[in-house]
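1. Generate coordinates for the sequence data below:
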Amino acid sequence: MEPLGPGLYAVDTAFQRDHFDAAFLVVDSGRAAFIDTGTRHALPRLLGALDALGLPRDAVDWVIPTHVHLDHAGGVGPLMAALPAATMLVHPRGLRHMVDPSALWAGALAVYGEEEMRRSYGELVGVPESRAQASSDEQRIAVGARTLRLIDTPGHARHHHCLWDEASGGWFTGDTFGLSYREFDDAERGAWILPTSTPVQFEPDALRDSIRRMMATRPSRMYLTHYSAVGRDAADVERLAALLLSQIDEMVAIASGLKDAPDRHAALKRELLAMFQRRVREHLGDRIAPTRVAALLAMDVELNAQGLGIWLDRLTRRG
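-> Model (predicted):
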């Protein structure tokens, strides 16, 4: 558990590797909320965070997945079962999937396969409908005396919302503000960031709009599920946003140029990796080897290529 500021903690869920997947715990005046949960395997760490802070289980009022991809929401059902006073708050497009996760399981199974699903995610547990609530755009909720504001943020997924925390001047961004791994941090230049086009609802225009909507608040920090807090001040967050937007444009250009390639998926992976390796070199120089970049980003390159391919197919069907 990493303190990020007054009443705000990142909990490493241990999904895939250390410092890859975070859940956030917001605490104020003895009340609490979890934002994202990791998979069901994260449950001992999430409950352990409450224990470490001396918070009883019934102090948690909210469990809020930013969207229903399983590395963000797979642990919601088991966590809700352990928190008797909590309400789950999810984007309206994701509500039915959290109540009955069978379709969610089937969709993820098609992407990852049975063995990976069992190893990384475990069994999915539905949330009772009586304890589940759909969010609305510009909704505000209380965590003690602290207010969180939710907005609809499509682009990575249509079932995605982000949360503004006025107290810290930051957004809980799920995957809308991309991915930033601590291995790519530079002491002087700060964090490096990349977009995620994970299947199946990548929409670049909507994603750009969602990023710009968050940036309108002049945030000084961003709280990323992958991974933790980035941004030293408002200017640094502006730098990260510009980096994200430029990469979205480049990813779209790469995908469009490969639309009719004979082995499109392999070509997308090759070109995406080359782009990310070049971008990391621009940020870090030669301090990290291209082979290390490839290893750290292997899963993201694969999923980004899948998502871009699905986006291209959707454009083709539209004619």
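2. CA atoms for contacts and neighbours, from now on please.
-> OK.
3. Against Arg264, how distant is Phe24?
-> Distance, Phe24 to Arg264, using C-alpha to C-alpha, to the nearest Å: 37 Å.
4. So for these two, which sits in the more crowded spot?
-> Using other C-alpha atoms under 10 Å, the more surrounded residue of Phe24 and Arg264 is Phe24, with 28 against 16.
5. Looks like that one contacts Ile35 (just checking).
-> Yes: between Phe24 and Ile35 there is a contact at 5.0 Å, judged by C-alpha atoms under 8 Å.
6. Can you show me the helices along the stretch 51-200 of the chain?
-> Secondary structure of the stretch 51-200 of the chain (DSSP state H, counting those that start in this stretch): helices located at 70-73, 76-82, 95-99, 102-112, 114-116.
7. looking at those, which is closest to Thr176?
-> helix 70-73 (12.4 Å; C-alpha to C-alpha).
8. Can you give the contact residues for the closest one?
-> For helix 70-73, contacts defined as C-alpha atoms under 8 Å, 6 or more residues apart in numbering pick out 15, 21, 23, 36-39, 65-67, 108, 121, 174, 225.
9. roughly how far is it from the heart of the chain?
-> 8 Å (C-alpha atoms, centre = their mean, to the nearest Å).
10. Distance of Ala14 relative to Tyr227?
-> 12 Å.
11. Same drill for those two, tell me which one is more crowded.
-> Neighbour count, other C-alpha under 10 Å: between Ala14 and Tyr227, Tyr227 has more, with 23 against 16.
12. which of the helices of the stretch 51-200 of the chain sits most buried?
-> Highest mean neighbour count of the helices of the stretch 51-200 of the chain: helix 70-73, a mean of 24 (counted as mean count of other C-alpha atoms under 10 Å).
13. Phe184 contacts Trp192, correct?
-> Yes: here Phe184 lies in contact with Trp192, judged by C-alpha under 8 Å, at a distance of 5.9 Å.
14. quick one more, to check against the first:
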Amino acid sequence: MLDLISHADGVHAVDSGYGRPQLAAIHIIVQDGRAAIVDTGSNASVPRVLGALAALGIAPEAVDWVLLTHIHLDHAGGAGSLMCALPHARLVVHPRGVRHMTDPSRLWDATCAVYGPERAFALYGRLVPVAAERIVPATDGLELKLGGRCLRIFDTPGHARHHVCIWDDSARAFFTGDTFGLSYRELDVDGRAFIMPTTTPTQFEPEAMHASIDRMLAMQPQAMYLTHYSRITEVDRLGADLHRLIDTMVAVAQAARGDGVARHVEILAGLEQIMREEAARQNWALNEDETLDLLRMDLELNAQGLGVWLDSQRVTAAETA
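-> This next block holds a predicted model:
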């Protein structure tokens, strides 16, 4: 089923079909009969993207750019398959991600380490490599033309070191991947959105995430287009909430005792309590049980990422001792 939402300024969101409805958005920017696609979802998302292009009257030959915010597979797993269907498009990805697009074997191994091989294959299918000559490294400050529109790359680590956000000068908005957090429409109250950080494995770095958020806020965007899930406004309010919640989640992780499973369980319990308090503070639309059920996968991955970050801090401290 095609789930296409048309926003202002030629920006359209199509549900990737990943996981559940309105979990992961793929954005299509249309200008002067040309198109750019931001993030690709998984292999199973490709027919949805092609269907959305057809609904918008855009031929596959008119897609100039496929831009990846980062190479986690819920954002980039379908990149190779989609590029096969877009004969003139070029793939734009952080320089750290280029080799993983031309040879996805290490990316696949890392994904299997998080989900296990069977679950990873069920989620993402077989990864398709992209020819090197079709890839453009997304260096900081790179400007791309889409008809008369300018898209600019911002290097935005914190969620991952291979993360970029895309500034759309016409829309005065960023396409933020995961750097500007998660905001699910099921929690909205009278159109008022809420947000939470994503600290998923394996490259969460709180100070870098704070800096990336501030760098984006300095552009005074009118909106943010999140992969999870699409358009939000009231950007300053949500940015402040992100900063507060990053620090709160880090404090929970630092207070956790022990190692391994015991520590993970303690971190996860702490994250669940943060969400209970946030639901009460913000008067979210879902009740407590429904909220925790909606956020269950994200909280589990956040707890894993915070554990990896704690271990990296210990290694760094040992190396500098």
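15. re earlier: any shared contact partners between Ala14 and Tyr227 of structure 1?
-> Joint contacts of Ala14 of structure 1 and Tyr227 (C-alpha under 8 Å, 6+ apart) are 20-21.
16. Run a quick neighbour tally on Asp165 of structure 1.
-> 18.
17. Counterpart of it over in structure 2?
-> In structure 2, Asp165 of structure 1 lines up with Asp168, judged by TM-score structural alignment.
18. show me the residues around the closest residue to that match other than its chain neighbours that make contact.
-> Nearest residue to Asp168 of structure 2 in three dimensions, chain neighbours excluded: Leu151, at 4.8 Å (C-alpha to C-alpha, 6 or more residues apart in numbering). Going by C-alpha under 8 Å, 6+ apart, Leu151 of structure 2 touches 143-145, 166-169.
19. Apply 10 Å and report the result again.
-> 36, 141-145, 166-171, 174 (C-alpha atoms under 10 Å, 6 or more residues apart in numbering).
20. what's the overlap in contacts for Phe184 and Trp192 of structure 1?
-> Joint contacts of Phe184 of structure 1 and Trp192 (C-alpha under 10 Å, 6+ apart) are 280, 283-284.
21. Adding neighbour count, secondary structure and distance to Arg57 of structure 1 as columns, could you present these in CSV?
-> Output for these, formatted as CSV (neighbours: other C-alpha atoms under 10 Å; DSSP: H, G, I helix; E, B strand; the rest coil; distance: C-alpha to C-alpha, whole Å):
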residue, neighbour count, secondary structure, distance to Arg57 of structure 1
Val280, 22, helix, 42
His283, 17, helix, 43
Leu284, 17, helix, 43
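22. What number of residues are in the vicinity of Gly10 of structure 2?
-> Using other C-alpha under 10 Å, Gly10 of structure 2 has 14 other residues around it.
23. what does stretch 37-44 of structure 1 correspond to over in structure 2?
-> Mapping stretch 37-44 of structure 1 onto structure 2 (TM-score structural alignment) gives residues 40-47.
24. Which one's more surrounded, Phe184 and Trp192 of structure 1?
-> Trp192 (22 against 18).
25. Trace that one over to structure 2, please.
-> Match for Trp192 of structure 1 (TM-score structural alignment): Phe194.
26. hmm, back to that, let me have the shared contacts of Phe184 and Trp192 of structure 1 in a markdown table, extended by distance to Arg158 of structure 1.
-> Shown next, in a markdown table, are the shared contacts of Phe184 and Trp192 of structure 1 (distance: C-alpha to C-alpha, whole Å):
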| residue | distance to Arg158 of structure 1 |
| --- | --- |
| Val280 | 29 |
| His283 | 31 |
| Leu284 | 34 |
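27. ok, the residues you listed vs Gly319 of structure 1, which is closest?
-> Among those, and counting by C-alpha to C-alpha, the member closest to Gly319 of structure 1 is Val280, at 35.9 Å.
28. quick one: which of the shared contacts of Phe184 and Trp192 of structure 1 is nearest Asp236 of structure 1?
-> Ranked by distance to Asp236 of structure 1 (C-alpha to C-alpha), the shared contacts of Phe184 and Trp192 of structure 1 are led by His283 at 13.8 Å.
29. so what corresponds to Gly155 of structure 1 in structure 2?
-> Aligned partner of Gly155 of structure 1 by TM-score structural alignment: Gly158.
30. just Trp62 of structure 1 next, same as before
-> Match for Trp62 of structure 1 (TM-score structural alignment): Trp65.
31. Any figure for the gap between its match and Asp188 of structure 2?
-> For Trp65 of structure 2, the distance to Asp188 of structure 2 - C-alpha to C-alpha - is 32 Å.
32. Which of those two has more residues huddled nearby?
-> More neighbours surround Trp65 than the other of Trp65 of structure 2 and Asp188, with 25 against 17 (other C-alpha under 10 Å).
33. For that one, give me its contacts.
-> Here Trp65 of structure 2 is in contact with 28-29, 34-38, 83, 86, 88-92, 135-136, 144-146 (criterion: C-alpha under 10 Å, 6+ apart).
34. Which residue is the nearest non-sequential neighbour of Asp9 of structure 2?
-> With sequence-adjacent residues excluded and distances taken as C-alpha to C-alpha, 6+ apart, Asp9 of structure 2 is closest to Ala171, at 5.5 Å.
35. The one you found contacts Gln31, doesn't it?
-> No: at 11.3 Å, Ala171 of structure 2 and Gln31 do not qualify as touching, with contact defined as C-alpha atoms under 10 Å.
36. What lines up with Pro6 of structure 1 in structure 2?
-> Under the alignment (TM-score structural alignment), Pro6 of structure 1 pairs with Asp9 in structure 2.
37. Okay, strands next: where are they in structure 1?
-> Under the criterion DSSP state E, structure 1 contains strands at 2-5, 8-12, 22-28, 31-35, 60-64, 87-90, 132-134, 139-143, 146-152, 161-165, 170-174, 221-224, 228-230.
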